[in-house]
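# Next comes the sequence, and after it the predicted model I'd like to discuss.
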Amino acid sequence: MKRTQKAVLTATAVLASTLTVTSGIATARDADDCTWTQAPLPLPAGQSWGHVTAAANGGWLAGSGSSGTIRWHNGVAEDLGRAFGQQTELNDINSTGTAVGMTIADGVPDDAVVYRDGRFTALPIPPGHRTARALSINDTGDIVGTAGGIGDTFDLTIWRASAPGTVLTVNPDPAAYGYVSPVEIDEQGRILISASTSQTDYFVRYPDGTMTKLALGTDYVNAFRNGRIAGEKYENDQFVTIEWDLSGTIVRQLDRWATGPVVDSGTRTAGTYRTADGSEALGVWDNGVLTHTLVTSADSNGFSAPVITDDGVIATTIGPTVTTFHHSCPA
């Protein structure tokens, strides 16, 4: 499961002249003739645009539209509406279709919510906190997010599937960190934690409650899955895209800088890079080597940051349209 930050959507007319993606199939191929096939997703009746924020194995996607939240399954759109009549954002979804997010009140996050069994439910807010937001869920159903306390402090918050109705907050050092948030929870139940003061430190929290501090040397960590940590680092007067393991050791560097990298459980990475002519491009890497360019746009807001699954799906938003790319290889 992976969430993605919202991007500004541009007009379809602008994108039509700037995107260089062939209808129905991506422009690049693997050496063994594997391809990425493009397919736009429908919108629920009455919605004029959509935006994807999360994806999971089994054909699940989640996001928002012009009048509420949307969930897609195997290409079919479902209008989930708004939780309790409030503005709602979905941040993640798992392979059972359970989606998590938050309501927005007066422009700020209010309640953490989960959508399952056909309805939204509010997750409990920890004692001593005023608001909460659910940011990531794994296939077990464990949910992680943040809870806002007095004085604009935020703690990592865990809602375990094995203990419904309960909530746990975590701060590696309350005297040192005023903002603690998950990057993501993986299928093994490990949580990559971002803890901020004047700088950002990262920790891995294991299911038994133990934590390990990582020396990643950057504030720009974006993804965590199956022990893979991906982000950006500034070194030698330039940004590079790096992958670390659970010990904080660098595993690989992408052959070109990609912003907002997302990873699957294997060796695939997706992100946005700049082409030689200055255009923005959505690229796919395997073992750090760029193998495909799925979309290019002269406008930096031509498409949103991607989301990725383990079963060969990458999704993005192009103009008002949620678009998927499915990986396939000849038999």
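Nice, thanks for sending it over. All figures in this text were calculated on a predicted structure; none of them were measured in a lab. Residues are numbered from 1 along each chain as shown.
# alpha carbons only for contacts and neighbour counts from here, please
Noted.
# Please enumerate the helices of this structure.
Ranges of helices in the chain, per DSSP state H, are 12-18.
# ok, now which ones touch V21?
The contact partners of V21, by CA atoms under 8 Å, 6 or more residues apart in numbering, come to 27, 294-296.
# now those residues as CSV including neighbour count and distance to R3?
As requested, the contacts of V21 are exported to CSV (neighbours: other CA atoms under 10 Å; distance: CA to CA, whole Å):
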residue, neighbour count, distance to R3
T27, 16, 26
L294, 23, 19
V295, 22, 20
T296, 23, 22
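# what's around the residue lying closest to G312 once chain neighbours are set aside, how many residues?
Closest residue to G312 apart from its sequence neighbours, by CA to CA, 6 or more residues apart in numbering: H327 at 4.9 Å. Neighbours of H327 under the rule other CA atoms under 10 Å: 15.
# likewise G209?
Applying other CA under 10 Å, we find 9 other residues in the vicinity of G209.
# And for G107?
8.
# And D219, by the same measure?
17.
# any idea how far it lies from L294?
28 Å (CA to CA, to the nearest Å).
# another structure for you, compare them:
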Amino acid sequence: MRSRRVAVTAALTVAMSAALLSPMAHAAPAARSTTVAACSWSPELLTVPARYTGGGQITAADSQGGYAGTGAITYSWGTTTREVLRWEGGQATEFARPKGLAQPTVTGVNRDGTVVGDVNAEDSERHAFRTRDGKLERLPEPAGTTASWATGINDVGDIVGHVAVLARQGIDSYYVHTAVLWPANAPGTVVKLSGGLPGTGQTKATGIDQDGTVLVEHMKTRTDAFDPAALYLWREGGARKLSLPSGTAVVHGNGISNGRVAGVTQPSSDADGQGVLWDRDGTPLRPEHSASVNSVNSSGQSVGWTTGGGGDAVWQLDRRTATLPGALGLSASADDGALAGWSRPDGGNGHNQPTVWRCR
């Protein structure tokens, strides 16, 4: 899908686009007009069980007002352990962590409360997990897999992510990634995505829409897993390539919802990023003063980082509707219009606290 109580006056956009997604070529992103209504974002700190002395944070939102993330337990000798938490109706649920799994990262949750992400295992590699029956369980991997990551889940229960195989070139070693799907209709299986995607380089699935459309990053070479050059929308064995703003060398897909895609582009791998939001017709938009668009909801409301260190922001399509200053981080734009992430009510000291902001 990545903070706590400061009241901020802002604006909330209420208009949205309803065009169907289609492949289009655009040399530069177009602007979309929006209608703005006055709004004040009010924060609400969510509770964590008492033993979570290191606070917590929300990193994912489901489609009906629930959230997921991690809580931190800090011990007297300085070690911190993370555990998976889910919030429903403001109450936190803990998930048991089987022996051999540690320090989970949460990337998605669906309306049934299934949480996905990746976790350290006994082989010292990260491996994809889902929650089932109150505990974490590793997802199946293709033979020969070194590591794996789950990056999203939809309400049907389809899970996407990528697996990696350790390769060597002389004295150097590196991961080679392949986008995968763990289909809900075939429990216990994993499918490498093919059909319409490039047959060379590497791929990573970074999100899945409710209709099963998978967001896929493509890296041109087998040795570079960090600088995707293209984004694809894959579904049922076919894929279409998203058109990029002019001057793009590196593009990351951070999220997908109702046909819209959130991301960031760079003119080179070491350059600052600029946020981008693809509308449902495939048009890439440049949200105002965005350094990265991290999450988008079904109505086109997104959150991310602003340029120049101005804080985290809220956009409706390309129009900035709010900037929330202070010690906080916005990770998720939920379908009910809420924002979720972490904050530090004491003004920056202390631990992150799981926080939800609502428009009042």
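Alright, I've got the coordinates. Here the structure is a predicted model, which is why all the values come from computation and not from measurement.
# that older thread, mind telling me the two of the contacts of V21 of structure 1 farthest from one another?
By the measure CA to CA, T27 and T296 form the most distant pair in those, at 10.3 Å.
# distance between the ends of stretch 342-358 of structure 2?
With CA to CA, one end of stretch 342-358 of structure 2 sits 14 Å from the other.
# pretty sure T121 of structure 1 contacts T103?
No: counting by CA atoms under 8 Å, T121 of structure 1 does not reach T103; the two are 10.9 Å apart.
# Which one of those two is surrounded by more residues?
T103 (25 against 16).
# Name the nearest residue to the alignment partner in structure 2 of the more buried one, ignoring sequence neighbours.
By TM-score structural alignment, T103 of structure 1 lines up with V119 in structure 2. Residue nearest to V119 of structure 2 in three dimensions, not counting chain neighbours: P104, with 4.2 Å by CA to CA, 6+ apart.
# re earlier: switch the contacts of V21 of structure 1 over to TSV; also include distance to A112 of structure 1.
Below are those laid out as TSV (distance: CA to CA, whole Å):
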residue	distance to A112 of structure 1
T27	40
L294	34
V295	34
T296	35
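# Pretty sure the match of T103 of structure 1 sits against A102.
Yes: using CA under 8 Å, V119 of structure 2 is in contact with A102, at 5.9 Å.
# what's the overlap in contacts for these two?
By CA under 8 Å, 6+ apart, no residue touches both V119 of structure 2 and A102.
# How are the strands of the stretch 151-300 of structure 1 distributed by residue range?
Counting by DSSP state E, counting those that start in this stretch, the segments of the stretch 151-300 of structure 1 that form strands are 154-159, 168-170, 179-185, 191-196, 200-205, 211-214, 220-225, 228-235, 238-244, 250-253, 259-263, 268-274, 280-286, 289-297.
# And the fourth one, what's buried?
Just to be clear, that refers to strand 191-196 of structure 1. 191-196 (16 or more other CA atoms under 10 Å).
# Closest one to D142 of structure 1 out of those residues, please.
Closest to D142 of structure 1, out of all of the buried residues of strand 191-196 of structure 1 and judged by CA to CA, is I191, at 10.4 Å.
# and V183 of structure 1, what does it touch?
Neighbours of V183 of structure 1 in contact, by CA under 8 Å, 6+ apart: 191-194, 221-224.
# The residue nearest to G312 of structure 1 -> structure 2?
Checking TM-score structural alignment: H327 of structure 1 goes with C359.
# Same question for T153 of structure 1.
By TM-score structural alignment, T153 of structure 1 lines up with V176.
# returning to what we had before: how about the strands of the stretch 151-300 of structure 1 in CSV, adding distance to K2 of structure 1?
Converted to CSV, those look like this (distance: least, CA to CA, whole Å):
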stretch, distance to K2 of structure 1
strand 154-159, 17
strand 168-170, 22
strand 179-185, 8
strand 191-196, 13
strand 200-205, 17
strand 211-214, 22
strand 220-225, 8
strand 228-235, 13
strand 238-244, 16
strand 250-253, 21
strand 259-263, 8
strand 268-274, 12
strand 280-286, 16
strand 289-297, 19
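# right, so of these, which gets closest to T96 of structure 1?
Counting by CA to CA, T96 of structure 1 lies closest to strand 179-185 out of the strands of the stretch 151-300 of structure 1; the figure is 15.9 Å.
# For that closest one, buried residues please.
Buried residues in strand 179-185 of structure 1 (16+ other CA under 10 Å): 179-185.
# With distance to A161 of structure 1 added, can I get the residues you listed in a markdown table?
Below are the buried residues of strand 179-185 of structure 1 laid out as a markdown table (distance: CA to CA, whole Å):
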| residue | distance to A161 of structure 1 |
| --- | --- |
| Y179 | 24 |
| V180 | 21 |
| S181 | 19 |
| P182 | 17 |
| V183 | 19 |
| E184 | 16 |
| I185 | 13 |
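# What is the aligned counterpart of T241 of structure 1 in structure 2?
In structure 2, T241 of structure 1 lands on G275 (TM-score structural alignment).
# do you know how far that match is from R97 of structure 2?
Using CA to CA, G275 of structure 2 is found at 36 Å from R97 of structure 2.
# more neighbours, those two?
More crowded of G275 of structure 2 and R97, by other CA under 10 Å: G275, with 26 against 18.
# residues contacting the more buried one?
262-265, 286-287, 290-293.
# swap in T9 of structure 2?
T9 of structure 2 sits next to 39-41, 322 when contact means CA under 8 Å, 6+ apart.
# Tell me which of those persist in structure 1.
Using both residues aligned by TM-score structural alignment, their matches' CA atoms under 8 Å, structure 1 keeps these contacts from these: A322.
# Inside strands: which ones of the contacts of T9 of structure 2?
Counting by DSSP state E, the contacts of T9 of structure 2 place 39-41, 322 in strands.
# and the residues you listed, which are buried?
Buried among the ones in strands among the contacts of T9 of structure 2 (16+ other CA under 10 Å): 39-41, 322.
# Need the counterpart of D155 of structure 2 in structure 1.
Aligned against structure 1 by TM-score structural alignment, D155 of structure 2 finds its counterpart in D139.
# so that match sits right up against I185, yeah?
No: using CA under 8 Å, D139 of structure 1 is not in contact with I185, being 9.9 Å away.
# Map S331 of structure 2 onto structure 1.
Mapped onto structure 1 by TM-score structural alignment, S331 of structure 2 lines up with P306.
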